[in-house]
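A.B. asks: A predicted structure for the sequence below; I have some questions about it.
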Amino acid sequence: MCHNLKLALLLALSCVAANVHAEKADSGKPIELAADRGSLDQKQGINILEGNVVATQGTLSMRADKTIVTRDAQGNQTLQAFGSPATFRQKVDGKNEYIEGQASRVDYTSASNLVILTGKARVKRGQDLVTGEQITYNTVSEVYQVMGSTPSASGTPKGRVTVILQPKPQDKP
């Protein structure tokens, strides 16, 4: 697989779960990509993988029906993953728990450090869960924004969001 595609997917995949204290050792592991077919355009900086796309790096895994990775002249990269649903999963560093996400579409842009999950979006960490039509996650500030529906022309959301936060275990005397 070409080096630029590996680098693009490494960046995109690592940023999807970067600041939730993902398994630190993952970044030093090789990336394995598999798909039914691919199109790599080095000159235009557009790489497309289609058909049961699976990308893994250590404990991080991503699955999609199709991914499009692009890089602009400044080196900024974008990843679009489409699926029924597109999913990702990564172990949380130092804990026996995972962060998992899924949506019909997952977009990541390195310039803005934003991951946007759209279409029946769901992010789970341990037993905590956030669901909505769209979840935006800033990988630097670690702030989530959840919408019950995608923005309409009127700007009025019509759906609902769900947030389930489990209580912290109490220390026993």
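C.D. replies: Received, thanks. Just so you know, these numbers come straight off a predicted model, no measurement behind them.

A.B. asks: when you work out contacts or count neighbours from here on, use the C-alpha atoms and nothing else.
C.D. replies: Fine.

A.B. asks: which strands and helices sit next to the longest strand along the chain?
C.D. replies: With secondary structure taken from DSSP state E, the chain has its longest strand at strand 77-91. Applying 3 or more CA pairs under 8 Å, 6 or more residues apart in numbering; DSSP states H and E, one finds that strand 77-91 makes contact with helix 3-16, strand 60-71, strand 98-109.

A.B. asks: now do the helix or strand just after the last one: which elements does it pack against?
C.D. replies: Using DSSP states H and E, the next helix or strand after strand 98-109 towards the C-terminus is strand 114-125. Taking 3+ CA pairs under 8 Å, 6+ apart as contact, the helices and strands that strand 114-125 lies on are strand 98-109, strand 128-138.

A.B. asks: so which of those is the most surrounded?
C.D. replies: strand 98-109 (a mean of 23; mean count of other CA atoms under 10 Å).

A.B. asks: please compare the first structure with the one that follows:
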Amino acid sequence: MKFAKVTAVLLATGFSLLSSLAHALPSDSQQPIHVKADSAEMDDKRGVAIYRGDVIITQGTLKITGDTVTITLNNEGDIDVFTSVGKPAYYEQLPATDKEIVQAYGLTIQYFANTEKIIIQDQAKVIQQGNTFKGEKIVYDTVREIVTAGRGKQGSITSPAPRIDMVIQPKKKAN
């Protein structure tokens, strides 16, 4: 019974923090959190929750999917690192009502709550307002909406791509 209660509190607190830190719609943090997975494991002492098997997590406009999703908490009980691993792992969220959904794909997607950054590694791809960024590693600053693409750590990349591939749409001019 303690496990279920702690897990529910952890999820509610953690995902509310995650969605508010992801600089998204203010209403996202007020939405219910939905987690679907084949299995779940919680380690209270280490502050780690692991979900396995076609994991789908949604809260408002936030959607994260992966084969395995791990949430690691810091000493204060807040989310420290949120890691989704899949073929591919997927992240999407609407940053504002006047913007398009940001989408990210990669074999590993990590969200670092303290820096509000997402790191996508191995077959990484981010689609933001029609622009596409591909590379071994992409760092997405969710607050400033800045994407940096480049090389990943050697030995950790399954599909080496020494060069980045970007498609940047022209700005629409007022007539």
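C.D. replies: Happy to help now that I have it. Values in this document were obtained by computation on a predicted structure and should not be read as measured data.

A.B. asks: ok, back up a step: the helices and strands packed on strand 77-91 of the first structure: which one's closest to Tyr137 of the first structure?
C.D. replies: Checking these against Tyr137 of the first structure by CA to CA gives helix 3-16 as the closest, at 8.6 Å.

A.B. asks: what residues does the next helix or strand after that closest one touch?
C.D. replies: Counting by DSSP H and E, the element after helix 3-16 of the first structure in chain order, helix or strand, is strand 32-34. Here strand 32-34 of the first structure makes contact (CA atoms under 8 Å, 6 or more residues apart in numbering) with 1, 52-57.

A.B. asks: dump the helices and strands packed on strand 77-91 of the first structure to JSON lines, plus distance to Pro151 of the first structure.
C.D. replies: Formatted as JSON lines, those follow (distance: least, CA to CA, whole Å):
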{"stretch": "helix 3-16", "distance to Pro151 of the first structure": "22"}
{"stretch": "strand 60-71", "distance to Pro151 of the first structure": "23"}
{"stretch": "strand 98-109", "distance to Pro151 of the first structure": "15"}
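
A.B. asks: which of those sits closest to Leu117 of the first structure?
C.D. replies: Here strand 98-109 is closest among these (CA to CA), at 4.6 Å.

A.B. asks: translate Gln134 of the first structure into the numbering of the second structure.
C.D. replies: Under the alignment (TM-score structural alignment), Gln134 of the first structure maps onto Lys137 of the second structure.

A.B. asks: and the residue nearest to that match when sequence neighbours are not counted, how many neighbours?
C.D. replies: For Lys137 of the second structure, ignoring the flanking residues on the chain, the nearest one in space by CA to CA, 6 or more residues apart in numbering is Gln121 at 4.5 Å. By other CA atoms under 10 Å, the residues close to Gln121 of the second structure number 28.

A.B. asks: what lines up with Asp41 of the first structure in the second structure?
C.D. replies: So, by TM-score structural alignment, Asp41 of the first structure is matched to Asp43.

A.B. asks: from Thr115 of the second structure, how far out is its match?
C.D. replies: To Thr115 of the second structure, Asp43 of the second structure is 24 Å away according to CA to CA, to the nearest Å.

A.B. asks: ok, of the contacts of strand 32-34 of the first structure, which come out buried?
C.D. replies: 52-57 (16 or more other CA atoms under 10 Å).

A.B. asks: between which two of the residues you listed is the distance greatest?
C.D. replies: Asn52 and Gln57 (16.7 Å).

A.B. asks: what's the local residue count around Pro170 of the second structure?
C.D. replies: Pro170 of the second structure, neighbours per other CA under 10 Å, totals 8.

A.B. asks: can you find the partner of it in the first structure?
C.D. replies: Match for Pro170 of the second structure (TM-score structural alignment): Pro167.

A.B. asks: how near is that match to Lys124 of the first structure?
C.D. replies: 15 Å.

A.B. asks: next one: Gln77 of the first structure
C.D. replies: Gln77 of the first structure is 25 Å from Lys124 of the first structure, by CA to CA.

A.B. asks: ditto for Glu23 of the first structure
C.D. replies: Taken as CA to CA, the span from Glu23 of the first structure to Lys124 of the first structure is 16 Å.

A.B. asks: neighbour count for the two, which is higher?
C.D. replies: The residue with more neighbours, out of Glu23 of the first structure and Lys124, is Glu23; 20 against 17, by other CA under 10 Å.

A.B. asks: over in the second structure, tell me which residue corresponds to that one.
C.D. replies: Checking TM-score structural alignment: Glu23 of the first structure goes with Leu25.

A.B. asks: wait, that match touches Ala96, no?
C.D. replies: Yes: look at Leu25 of the second structure against Ala96 with CA atoms under 8 Å: they come within range, at 5.4 Å.

A.B. asks: any common contacting residues for these two?
C.D. replies: Among the neighbours of Leu25 of the second structure, none is also in contact with Ala96 (CA under 8 Å, 6+ apart).
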